[in-house]
Each structure stands twice: as structure tokens, then as C-alpha cells.
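**Student:** kindly return the folded structure for what I paste below:
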Amino acid sequence: MPFSAYLLRCNDGSYYAGHTDDIDLRMAHHATGALGGYTAKRLPARLVWSDSFPTRDYAFAAEQQIKGWSRAKKEALIAGDWERVSRLARNRQGD
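**Tutor:** The predicted structure is shown next:
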């Protein structure tokens, strides 16, 4: 069973990272506010990025990593700009 990490852009412009084993069902829950919490107060929330992983642990690790990223790095990920993602990672490390 594939697992997904995903990134939503909320109505207020903020980003929300999560993971799931059923991306379609999770997006339906986010859309209705059924999950409560962060996104329910910032609807609508739109899926802007997702990727599949072989295990829940890998998907969760990706979610946690993305949560720690800057807004600029998240936007580079959304754009698929891996050069910029890499550059931003080096900048954060002080290189």
C-alpha cells in the first residue's frame, strides 16, 4: 500500500504538511473541515504537492522534514525547482 506526504496551501496563504495512506480521502476530509485543527480554520485548503512513499515511516519522515523547511524552500518544492531546494538547504547550513 503506498503512503503519501503532502503539502496544502491554506486560504490564509500558510502551508500545512501531512501524510496519509489514502490521499483522496484525506483531501476530502480537509475540504470539509472534518479533521478539525489547523486546516479547518483556514479553508479552503488546496493540495499543492504530494509524493508517494513505500512505507508510513518514510511518508511521516518526509512530512516532518518539510514542516521544518522555510516558506521559500516549500515553494521551491511545489515548483519542482530542485536546484533552488538544494541551494536553500546549503544556505541554511551556512555554506
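
**Student:** for the rest of this, base every contact and every neighbour count on C-alpha atoms.
**Tutor:** Noted.

**Student:** strands of this structure, start to end?
**Tutor:** Assigned by DSSP state E, the chain shows strands spanning 3-9, 15-20, 46-53.

**Student:** now mean neighbour count too, for those, in a markdown table please.
**Tutor:** What follows is the strands of the chain, written out as a markdown table (neighbours: other Cα atoms under 10 Å):
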| stretch | mean neighbour count |
| --- | --- |
| strand 3-9 | 22 |
| strand 15-20 | 20 |
| strand 46-53 | 17 |
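
**Student:** one more, please, to line up against the first structure:
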Amino acid sequence: MIIKKMHEMGIRSEHAYLAGMASIGLSVASWITSLQIERGKGIDRADRWGIFVGEWAPTFFGLGLALSHYEQQDGTLTAATVHELRDQARAS
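**Tutor:** Below you'll find the model as predicted:
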């Protein structure tokens, strides 16, 4: 099972969610960069780059949901863990 292997490698749902958010920003950045660098090739090429990178976000969010579900079943994601992580994020 891929999700189990990812979990064993130390990849958690938070990592996948962060990757999804980063890919949204990267999508916009790649669109703007392609639009500026390749002016002669038109907006169609820039749109394709933005869409290509933008398609990564749903994959990462889906992996995040699958990992979260696995963590809940495995017992590694509990309400106490969620509150602890939230408190650590607020402290930093």
C-alpha cells in the first residue's frame, strides 16, 4: 500500500497539504514567468505551464486526505496530537 509506505517513510498529511499549497503558488509563478520570458510564443504557452503545475495541487491534497485517514486509523493522529501541533504552530 503506497500510503502505508509513505507514512513509514515519515511523510505525514501536513507535508502533503503544504505541498498542495506550494504548488498553487508555483502554478501562478510559472505562469507569470513563462508569460514574461516567452513573450513571442503567446499566452497559450504560459497558460499551459500554469495549468500543468496547477494540476499537482489536487493530487497533493488527495494524498493529504489519504494520509490523514491512515493516521487516524493507525492511531498516530489523535485529537491530542492535533492540539499539540496547533499549539506549536501558534508558539512559532
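
**Student:** what's the TM-score here?
**Tutor:** Structural agreement between the two chains, given as a TM-score (TM-score structural alignment, normalised by the length of the second structure), stands at 0.23; 34 aligned residues with a Cα RMSD of 4.2 Å.

**Student:** about what we covered before: export the strands of the first structure to JSON lines and tack on distance to Tyr38 of the first structure?
**Tutor:** As requested, these are arranged in JSON lines below (distance: least, Cα to Cα, whole Å):
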{"stretch": "strand 3-9", "distance to Tyr38 of the first structure": "11"}
{"stretch": "strand 15-20", "distance to Tyr38 of the first structure": "8"}
{"stretch": "strand 46-53", "distance to Tyr38 of the first structure": "13"}
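
**Student:** for Ser86 of the first structure, find the nearest of those strands.
**Tutor:** Closest of the strands of the first structure to Ser86 of the first structure is strand 46-53, at 17.3 Å (criterion: Cα to Cα).

**Student:** of the strands of the first structure, give the one that comes closest to Glu83 of the first structure.
**Tutor:** Shortest distance between Glu83 of the first structure and the strands of the first structure, using Cα to Cα, is found for strand 46-53: 17.0 Å.

**Student:** could you figure out how far that closest one is turned away from strand 3-9?
**Tutor:** In this structure, strand 46-53 of the first structure runs at an angle of 160 degrees to strand 3-9, with axes from the mean of the first three to the mean of the last three Cα atoms, to 10 degrees as the basis.

**Student:** roughly how far out does strand 46-53 of the first structure sit from the chain middle?
**Tutor:** The gap between where strand 46-53 of the first structure is centred and where its chain is centred comes out at 6 Å by Cα atoms, centre = their mean, to the nearest Å.

**Student:** and it, what does it pack onto?
**Tutor:** Applying 3 or more Cα pairs under 8 Å, 6 or more residues apart in numbering; DSSP states H and E, we find strand 46-53 of the first structure packed against strand 3-9, helix 71-79.
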